[in-house]
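[1] Got a predicted structure here, sequence first:
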Amino acid sequence: MTLSTVRPAVRVGGFSSVLRIGALLTVIAMIAVLFGLFALDIALGEFRIPIGRVLDVLGGGGTRAQRFVIMDSRLPRALTAVVVGAALGLAGAVTQSILRNPLASPDLLGITSGASCGAVAVLVGMGGIATGTGAVLGVSAAALVGGLLTAVVIYLLAWGRTTTGDGGVMGFRLVLIGIGVNAALLSVVNWLLTRATLTDAAHAQQWLTGSLNAADWSTLIPASVGLGLALIVTAGSARTLAILRFGTDTTRILGVRMQTQQAILIAAAVSCAALATAAVGPMGFVGLAAPQIARRLLRTAGEPLIASALAGAIAVVGADLLARTVFPVSLPVGVVTAAVGGPFLLYLLVRTNRKATL
């Protein structure tokens, strides 16, 4: 290795890191793409507003009608799309990094279904009585509890003896159990819908498609809390998360309490995904695809956290823009993400199978 290939180091106080110019430029480009899609998502609609006017209104200018359309109607929806996408992308990156499996996303592991089960139980049980902030908080709490309980059940069922003979969670077994639990919880959700009244079932079904149509400032709160919590935990455990990617033996040699750190990080990822799901409903395949796309863009060995969050935000905002402007009728965002994410899942399965046979 020549001196010209050595990457420069950045030191701020006790913090030090290697500066990767290519990765930094890619992240900056992703931020620019996200901002552009965010501005377009606000500007386009039945009442179109030039992007320059959108920026003027966000800065405090514009007419009263423009401020109403942007600040009260479109801005909460666009911000919710950004936060929910970033939360799902970050949750997917954490789970895939810990389990070292590209299929270990919150939706395939059953976490999203557990959150959906809790939320639908509340939506059906309230009978349409609760509205506004009270309803949002009730659905958010139920989704969080449902997601956490599902994670605990999957974690306990996946516990067993590792290759070294010690007790621990085996990643591949956790994925298989998560897929089974996911199928069971989807059956519970369908059963709840059959027991509901026509009005409650229609409300719950609209939520289950992953729609931003009802997004407002109150729905933005739980998703923001989940994303903020996950960012704090992952920022404090960034070094530990990087070590966990090396496997059981290396992790223990370096003195990391593997099971404790896994439990903390998984709890943060589950809370993040559950609260994001509570805000707008399940968004299929965002948590699965975003980390893998970010990993390929940055060419890193593991799933990059910040880039995964940006990729998730870009995916959801872009899907919302497509759902509202391209198709003859406005579609739920979850339909678009599922339509794109399904083929991506098949790609990952084929790629994983080819690696296993080489």
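    Cool, got the structure.

[2] When you work out contacts or count neighbours from here on, use the C-alpha atoms and nothing else.
    OK.

[3] residue contacts, residue 207?
    280, 281, 282 (Cα atoms under 8 Å, 6 or more residues apart in numbering).

[4] Of those, grab the buried ones for ChimeraX.
    Typed into ChimeraX, the line below selects the buried ones among these, using 16 or more other Cα atoms under 10 Å:
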select :280,281,282
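
[5] now the contacts of residue 207 as a markdown table including distance to residue 179 and secondary structure?
    Shown next, in a markdown table, are the contacts of residue 207 (distance: Cα to Cα, whole Å; DSSP: H, G, I helix; E, B strand; the rest coil):
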| residue | distance to residue 179 | secondary structure |
| --- | --- | --- |
| 280 | 22 | helix |
| 281 | 19 | coil |
| 282 | 16 | coil |
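
[6] Now flag whichever of the contacts of residue 207 is closest to residue 248.
    residue 282 (32.3 Å; Cα to Cα).

[7] In addition, the following structure is provided for comparison:
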Amino acid sequence: MTRALVLRAGRLSLRASGRAVVVDAILACVLLGCVTLALMLGSRVLSPGEVLAALAPGADATDRLVVLEWRAPRALAAALFGACLGLSGAIFQSLTRNPLGSPDVIGLSAGSYTGVVCVLSLGGAGYLALATGAVVGGLATALTVYLLAFRRGMHGFRLIIVGIAISAMLSSVNRWFSVKADLDVALQVAVWGAGTLNNVEWLPLSYSAMAALALVLVLPAAGRRMRQLELGDDTAGMLGLSVERTKILLVVLGTALTAVVTAITGPVAFIALAAPQIARRLTGHGSVDLTGAALTGAVLLSTSDLIAQHAISGVVLPVGAVTVCLGGGYLVWLLVRESKNS
């Protein structure tokens, strides 16, 4: 029997298994280690003590510049965006009740990508313009997929099939934009579309962090509704849940979490797909585990970014190229495992 921990603060209470708490604590420590390594490694290698000294007032100007201005935004962005993707994947996998139900697969990442490509093609620039394009593109795609998949209710398998078709169409549109656009715009779209954390700066990162914080504040209520939905639509309805309205709200929430990332990094594959499933296996949760998914996603993207920066000497790869390679192997393993179980 799994021991459970119950934390209470006034009328609020949180129940978690002992195993989940231990695993989440380990993941948090691993994440802290990844962020520390990201601050230490580079053309100028620093020790942990030098990193801490650079964060203190009166630090060496060069070390402070390297740590705070060059490395810290990228390291924190990897952790934040990995967490957002992990949460988004958990929402959609719970909604579709399918391990393939992630924003990558059902077309939402491609929709956000299309929105940003349209903005770039029209001459837009800056974080706010790209963020607007990502949000509008993602929500428009989510609405299209939802309406096409809706038949007396929204069913997970139909949503995935429709999403795959929409994703293929949008990928063709994105390639067409790249071919028809001016050379400078096409190069910008190609670099951004690879999924990259290069040149992440404090100002757009702060905007993304505020948007992510606002979305995270909704997650406790969303988590309770997701657990009710996992009991089945009929049972959830009997418990007083407005099923279709809840599904729409969850789609909007998951899409917004994806758009927060896509606006800065471009489409980053694999994280949203793998993080929730890995978290479930680590924590032993049979239902949705938002905390574990967020921490796992943060660790996966932070690790991938370390590989992208330092795997090849003198070459900084787009982080999306690393996650695609890892994701391909994971997807093959997942498909083989699911076929054996069936």
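    Structure received. Here the structure is a predicted model, which is why all the values come from computation and not from measurement.

[8] TM-score for the pair, please.
    Once superposed, the chains reach a TM-score of 0.95 (TM-score structural alignment, normalised by the length of the second structure), with 341 aligned residues with a Cα RMSD of 1.6 Å.

[9] hmm, back to that, could the contacts of residue 207 of the first structure go into a markdown table alongside distance to residue 225 of the first structure?
    As requested, the contacts of residue 207 of the first structure are exported to a markdown table (distance: Cα to Cα, whole Å):
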| residue | distance to residue 225 of the first structure |
| --- | --- |
| 280 | 14 |
| 281 | 16 |
| 282 | 17 |
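
[10] What does residue 31 of the first structure correspond to in the second structure?
    If you follow residue 31 of the first structure across to the second structure using TM-score structural alignment, you land on residue 28.

[11] isn't that match right next to residue 295, touching?
    Yes - using Cα atoms under 8 Å, residue 28 of the second structure and residue 295 qualify as a contacting pair, with a distance of 6.6 Å.

[12] These two: which has the busier surroundings?
    residue 295 (29 against 17; other Cα atoms under 10 Å).

[13] Now name the helix or strand holding that one.
    Under the criterion of DSSP states H and E, residue 295 of the second structure resides in helix 290-310.

[14] Just tell me the aligned range of that helix in the first structure.
    Counting by TM-score structural alignment, helix 290-310 of the second structure corresponds to 305-325 in the first structure.

[15] Superposed on the second structure, what's the mean shift for the matching stretch?
    By mean Cα distance after the TM-score superposition for the first structure, the fitted stretch 305-325 of the first structure averages 0.9 Å away from its aligned residues in the second structure.

[16] In terms of helix, strand or coil, where does residue 17 of the first structure fall?
    What DSSP: H, G, I helix; E, B strand; the rest coil gives for residue 17 of the first structure is strand.

[17] Could you pull up the residues touching it?
    9, 10, 11.

[18] Just the ones of the residues you listed in strands?
    9, 10, 11 (DSSP state E).

[19] What is the burial count for residue 109 of the first structure?
    25.

[20] wait, it sits on residue 184?
    No - contact between residue 109 of the first structure and residue 184 fails when scored by Cα under 8 Å: they sit 11.5 Å apart.

[21] Quick one: map residue 274 of the first structure onto the second structure.
    Per TM-score structural alignment, residue 274 of the first structure is aligned with residue 259.

[22] Repeat that for residue 45 of the first structure.
    Using TM-score structural alignment, residue 45 of the first structure pairs with residue 42 in the second structure.

[23] Spit out the contact partners of its match.
    residue 310.

[24] Would it be right to say that it lies in a helix?
    No - counting by three-state DSSP, residue 42 of the second structure falls outside a helix, being coil.

[25] From residue 34 of the second structure, how far out is it?
    14 Å (Cα to Cα, to the nearest Å).

[26] what's the answer for residue 119 of the second structure, then?
    On the measure of Cα to Cα, residue 119 of the second structure and residue 34 of the second structure end up 34 Å apart.

[27] Okay, and the counterpart of residue 244 of the second structure in the first structure sits in which element?
    Mapped onto the first structure by TM-score structural alignment, residue 244 of the second structure lines up with residue 259. For residue 259 of the first structure, the element it lies in under DSSP H and E is helix 258-280.

[28] so what's the nearest residue to residue 8 of the first structure once chain neighbours are set aside up against?
    Nearest residue to residue 8 of the first structure in three dimensions, chain neighbours excluded: residue 19, at 5.5 Å (Cα to Cα, 6 or more residues apart in numbering). Going by Cα under 8 Å, 6+ apart, residue 19 of the first structure touches 7, 8, 9, 10.

[29] Now for residue 259 of the first structure: which residues touch it?
    168, 169.

[30] and what of the one 10 residues further on?
    Under the criterion of Cα under 8 Å, 6+ apart, the contact list for residue 269 of the first structure reads 90, 91, 92, 94, 95, 230.
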